[in-house]
Each structure stands twice: as structure tokens, then as C-alpha cells.
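A.B. asks: Please find the sequence and the predicted model below.
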Amino acid sequence: MTSVGSGYDLSVSTYSPDGKIFQIEYASKAVENSGTVVAIRCKDGVVMGVEKILPSKMLCHGSNRRLHSIDLHIGIGIAGFLADARQLVNRARSEAKQYKSVYGQPIPIKVLAQRIASYNHVHTLYGSVRPFGCSITIAGIDSTGPQLFMIEPSGSCLGYYGTSMGKGKQAVKNELEKINFTEITAAEAVKTIAKIIYSVHDGDKDKDFELELSWITRESKIHQLVPKEIHDNAEAFAKQALEEANLI
């Protein structure tokens, strides 16, 4: 960071003179260096896409997934350290299971998001722990309709129509602001997300990546990976759009 943070970043419970907790700043930097994650809340569901960077060509297809299901109606997208995020995924599954055993119904998306955000925040209060080096998006459909939340290392939890994380965050935000979220469908959002991720990926500087796409719609009400045929069509659409843009 800066010299202002010297000595104030040794403990997560210490504020710097300008009111910052540098351990949280470092965790946020880990998220910024991760592959881009894009999520869109549509009129008929929620779609998430991830630019999963491949550190090795020998990595098996589908390894180290960054999109996970928490319950039938909830999914999570990950940016940052996978090892840290795995703890949040396990915690979210535990919370969903516990809520259903107590109340006899699936956990609302907002309740789960707030519980995980609180769990994140606890890890910014004590010197014996550190913040999670990851941000997550929680997407799903409950009795209130499609829901999308993003949780940051600080424990901040906000609801969105469209959001992004990772190295291409700002460029994605500019593209998301052009979308009419009340009209876009899940099928259209799949193509839009694929196009955005391919447009922000720097093929000259960045390593190869694998595009991961998942969705949950009002029709299925189950969070799942986008079917292969639709995934392949979206990827082909994105590559064609990128080629056309390079020719202009």
C-alpha cells in the first residue's frame, strides 16, 4: 500500500490513522487480481459467468470450479482465493441446511446472504483471524423472485441487478450500465455475459481461460450449469462479436 500503512497492517483489528484496515485492503486486492465474474438478475432468473484462469494446460476440464450450488435454489460465484471461498461455500451449505431443519422451508436468499456477510465480518474483528481473500455473488430464486447479492471481504452485503468482481470489474460495470434489467431474459443474459467476459479478457497479457456459466430460472427453479448446447452457442456468439469488433 503506502508508507501510511507501515505498522498498521500487522493486525486485522488495528485501524490506520486515516481510518483503514489494511488487512481488508489486501484481501480486496486479491479479489481484484482474480478472473472476472459477472452476474445479471433478469426478469425470469439470474445468470452468472466466470472467467476461470487456467494456470496450466494440464489442468483437467471442469477442475477448480468457481460456480457452486448451495441449495437447489441458490448458487454462488467466486472471485479471489478458491481455498478461502471453499470455507464460505461450506458455511453457506451448512446455513441452508440448518435453516430448513428449523423452519421447514428453503432459506430465503437475503437471509443467507446476510448470514454469510456476518460470518465474513467476524473475520475482520479479531487479531487471531484474517479476512477471507475472496468476494462472492449469491444468486437464486425464492418467494420474492430472482435475487442477487454480492459479499465482499469486509462483510459488506448489497443487492444488485447486475454486478462484477475481479480484474475486469470496471470495464464490465460500464457494459452492465447499458442493460435494461427489467426486460432482459436469462437466455439473452447468457450471451451478454459471455460477450462481456471475452471482451475484457486480454489475450496478450492473461493466461488462457475457461468460461463457466450457470443460471437459475423461474421455469426450472434449480441452480445449475448452463446446458452445453446453450453454453457453446453463447461462446461462439462471444468469439464472433470479438472478431467483428477487432475488424472495425
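C.D. replies: Received the coordinates, thanks. Numbers count the residues shown, from 1 in each chain.
A.B. asks: When you work out contacts or count neighbours from here on, use the C-alpha atoms and nothing else.
C.D. replies: Fine.
A.B. asks: what kind of secondary structure is Asp232 in?
C.D. replies: Reducing the assignment to helix, strand or coil with DSSP: H, G, I helix; E, B strand; the rest coil, the entry for Asp232 is helix.
A.B. asks: residues near it, how many?
C.D. replies: The criterion is other CA atoms under 10 Å. On that basis, Asp232 has 14 neighbouring residues.
A.B. asks: Tell me where this structure has helices.
C.D. replies: In the chain, helices defined by DSSP state H lie at 22-32, 82-103, 109-122, 169-176, 186-200, 228-247, listed in chain order.
A.B. asks: And those: which comes nearest Ile136?
C.D. replies: helix 82-103 (7.8 Å; CA to CA).
A.B. asks: contacts for the closest one?
C.D. replies: Surrounding helix 82-103, the residues in contact under the criterion CA atoms under 8 Å, 6 or more residues apart in numbering are 64, 66, 68, 70-71, 76, 78, 105-107, 112, 115-116, 132-136.
A.B. asks: returning to that earlier point: can I get the helices of the chain in a markdown table including distance to Asp208?
C.D. replies: Conversion of the helices of the chain to a markdown table gives the following (distance: least, CA to CA, whole Å):
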| stretch | distance to Asp208 |
| --- | --- |
| helix 22-32 | 18 |
| helix 82-103 | 18 |
| helix 109-122 | 31 |
| helix 169-176 | 18 |
| helix 186-200 | 11 |
| helix 228-247 | 14 |
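A.B. asks: which stretch among those comes nearest Ser156?
C.D. replies: helix 109-122 (6.3 Å).
A.B. asks: Quick check: buried residues in the closest one?
C.D. replies: Of the residues in helix 109-122, those with enough neighbours to count as buried (16 or more other CA atoms under 10 Å) are 109-110, 112-121.
A.B. asks: Stretch 219-233 too?
C.D. replies: Buried residues in stretch 219-233, counted by 16+ other CA under 10 Å: 221-226, 231.
A.B. asks: Let's see which of those residues end up in strands.
C.D. replies: If you go by DSSP state E, the buried residues of stretch 219-233 have 224-225 in strands.
A.B. asks: structure B:
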Amino acid sequence: MMPARGYDMTPTMYSPDGRIYQVEYAIETVKRGTLAVGVKSKDGVVMAVEEIPRKLQVSGITQKIFQVDDHIGIAAAGYIPDARVQVDDARTFSQSHKLIYDEEVEVETVAKHLADRCHQYTQYSGVRPFGVALIISGVDQRGNLIYVTDPSGTFVSYSAVAIGAGADDVNSFLEKNYKDDMSLDDASALAIAAIELKSETKEEKSIKMSRITKDNRTLQKVNDSDLEKYSKAAKEKFPKPN
């Protein structure tokens, strides 16, 4: 990255070559976070993250996967305190929508709301952009959906995607191995294979996973025994490239 030369003091200032350095710094923060992966299947959506707990940390509590509504979950990469603020915003927005319209909020509507909020933080002095990217996954009347928001306020729909450190290589891996008609179990195995591609520990114990099926439309945590099963399937079905 070229020297900012004072143009990085506020997100409201463009550099002479048309860049907003504060936003670029926030995106760089995302790239330094541990991996988060989202994979869509014909039966639902899967979110998986890598979490490396300290020795005495209670490992059963997931720090990077959040429930927004029964049918919507979020996985984060980057500065996680910023993710908590956005998740709280998404929960309030989702519940307000249900009270006003008497129906569950669509996944895209939540993604757009959070992206709009990210964009607001690039337009005012005295604030900084959110240093986190989010994978917003869910099942609604439109089907199984995955969106990604980033600090610039962009939101894009994906069939499979990775964010965080090494995301470029992992996304290339997903492009080669993803299929539109994947079962939920195969999507879970692919998500683990994608994380293990760049994992620091190479252990399934460092992976946390949740998923939402189109049958019950409820976010459910995947237990350790199932994670072990999917890890074995990942090694068989999705070998790492040489």
C-alpha cells in the first residue's frame, strides 16, 4: 500500500488517486482475521469458522457465529467487537420488521440494512469504518441464501464464500469443488475442507459450525461428533490441491 500522506485521517477524504484509505485499512483488518466460510446447499446453508481458544478458555461458546433470527445467522471475520454491534443492530431490525409487518424478515433485507449501516460509517468524520466482514446466511421464502457485507458497505450474494486470512486461496478452492446440487452433509464437509486448507491448527476442534435447514428454518449448532464425521468426509471427498 502506498503512503497515505495525510489522506487517511478521516473516511470522508478521497486521496488524489480516488481512494479512501480508512476503508482500505478496515478491509485489511478483515484479511487478518481467522477464516469464516459459508456454503449453500439444496437443503439449507452452512456457516463454519475457525476459532483457536486459549488453554483455559471455555471452548463450547462460539465467538464468531451469531443468531439474528430463527432463520438467519451471521459468521464474522475481522474485528469481532464490531461484529457484535452489527449483530445487535440486525436483531433489533429483524424483530422490528416482525412487529410491524407480522412476517419474518428476508435475508437480503437484513444484509442490505447492515451494508447501508457500514456505508454510513464511511461518510462522517469522527467515526471509523467497521473493521469486520459478515457472512449473512439464512432460509426464507426465496430459498437458501448467503450474502457477504464488507466495511465499504458492499453486499453481494454467493453460493459459497470465504472471508478472512487466506480467503483468496480458499475461494479458489470453493470454486473448483462447489456444486449447486450439494446435500447439506456435503456442504458441511466442503466448509471444513475449505477452512483446513489454511488452518493454523489442522484440527477439527478449532472449527465451529452452525447450519439452517429449509425444513425447520432454525439455526442449529453442529455438535463435535458430527464435526468429526464431516472432517473425515472432507479428507475423502475434497482433497487438498498439491
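C.D. replies: On my side now, so go ahead. Owing to the predicted nature of the structure, the values given are computational and were not obtained by experimental measurement.
A.B. asks: After superposition, what is the TM-score?
C.D. replies: Remark: TM-score between the superposed chains equals 0.92 [TM-score structural alignment, normalised by the length of the second structure]; 241 aligned residues with a CA RMSD of 2.2 Å.
A.B. asks: quick one on the thing from earlier: out of the helices of the first structure, flag the one nearest Leu54 of the first structure.
C.D. replies: Taking CA to CA as the measure, the helices of the first structure were each checked against Leu54 of the first structure, and helix 82-103 came out nearest at 13.2 Å.
A.B. asks: Buried residues in that closest one, which are they?
C.D. replies: Taking 16+ other CA under 10 Å as the neighbour-count basis, helix 82-103 of the first structure is seen to contain the buried residues 82, 85, 88-89, 91-93, 95-97, 99.
A.B. asks: How about stretch 18-32 of the second structure?
C.D. replies: Of the residues in stretch 18-32 of the second structure, those buried (16+ other CA under 10 Å) are 20-32.
A.B. asks: gap between stretch 125-141 of the second structure and the chain center?
C.D. replies: Once both centres are worked out by CA atoms, centre = their mean, to the nearest Å, stretch 125-141 of the second structure turns out to sit 9 Å from its chain's centre.
A.B. asks: Tell me who's in contact with the nearest residue to Leu10 of the first structure once chain neighbours are set aside.
C.D. replies: Setting aside the residues directly before and after it, Leu10 of the first structure is nearest to Gln23 in space (CA to CA, 6 or more residues apart in numbering), at 7.9 Å. Applying CA under 8 Å, 6+ apart to Gln23 of the first structure gives the contacts 9-12, 130-131.
A.B. asks: counterpart of Lys179 of the second structure in the first structure?
C.D. replies: Under the alignment (TM-score structural alignment), Lys179 of the second structure pairs with Phe181 in the first structure.
A.B. asks: What separation do you get for Ser172 of the second structure and Glu236 of the second structure?
C.D. replies: Applying CA to CA, to the nearest Å, the value for Ser172 of the second structure to Glu236 of the second structure is 19 Å.
A.B. asks: typo on my end, Val110 of the second structure
C.D. replies: The gap separating Val110 of the second structure from Glu236 of the second structure is 36 Å, by CA to CA.
A.B. asks: got it, and Lys42 of the second structure?
C.D. replies: As judged by CA to CA, Lys42 of the second structure and Glu236 of the second structure stand 21 Å apart.
A.B. asks: So between those two, which is more surrounded?
C.D. replies: When neighbours are counted by other CA under 10 Å, Lys42 of the second structure and Glu236 differ, and Lys42 comes out ahead with 16 against 12.
A.B. asks: ok, now which ones touch that one?
C.D. replies: Counting by CA under 8 Å, 6+ apart, Lys42 of the second structure makes contact with 144, 180-184.
A.B. asks: of these, which stay in contact in the first structure?
C.D. replies: When the contacts of Lys42 of the second structure are mapped onto the first structure and scored by both residues aligned by TM-score structural alignment, their matches' CA atoms under 8 Å, the shared contacts come out as 144, 180-184.
A.B. asks: Now render those residues as JSON lines, adding distance to Met209 of the second structure.
C.D. replies: Putting these into JSON lines (distance: CA to CA, whole Å) gives the following:
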{"residue": "Asn144", "distance to Met209 of the second structure": "17"}
{"residue": "Asp180", "distance to Met209 of the second structure": "20"}
{"residue": "Asp181", "distance to Met209 of the second structure": "20"}
{"residue": "Met182", "distance to Met209 of the second structure": "17"}
{"residue": "Ser183", "distance to Met209 of the second structure": "16"}
{"residue": "Leu184", "distance to Met209 of the second structure": "12"}
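A.B. asks: Now, those residues that are in strands?
C.D. replies: Judged by DSSP E, the subset of those located in strands is Asn144.
A.B. asks: Selection in PyMOL covering whichever of the kept ones among the contacts of Lys42 of the second structure are buried, please.
C.D. replies: Selection of buried members from those for PyMOL, criterion 16+ other CA under 10 Å:
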select buried, resi 144+182+183+184
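A.B. asks: Go through the kept ones among the contacts of Lys42 of the second structure and name the one nearest Ile192 of the second structure.
C.D. replies: Within these, proximity to Ile192 of the second structure (CA to CA) peaks at Leu184, which comes in at 12.5 Å.
A.B. asks: List the contacts of that closest one.
C.D. replies: Residues near Leu184 of the second structure by CA under 8 Å, 6+ apart: 41-46.
A.B. asks: which of those residues sit farthest apart?
C.D. replies: The largest separation in these, counting by CA to CA, is between Lys42 and Val46 at 11.0 Å.
A.B. asks: quick check: the lengthiest strand in the second structure aligns to which part of the first structure?
C.D. replies: In the second structure, ranked by residue count with DSSP E as the criterion, the top strand is strand 132-140. Mapped onto the first structure with TM-score structural alignment as the criterion, strand 132-140 of the second structure occupies residues 134-142.
A.B. asks: Understood, closing this out.
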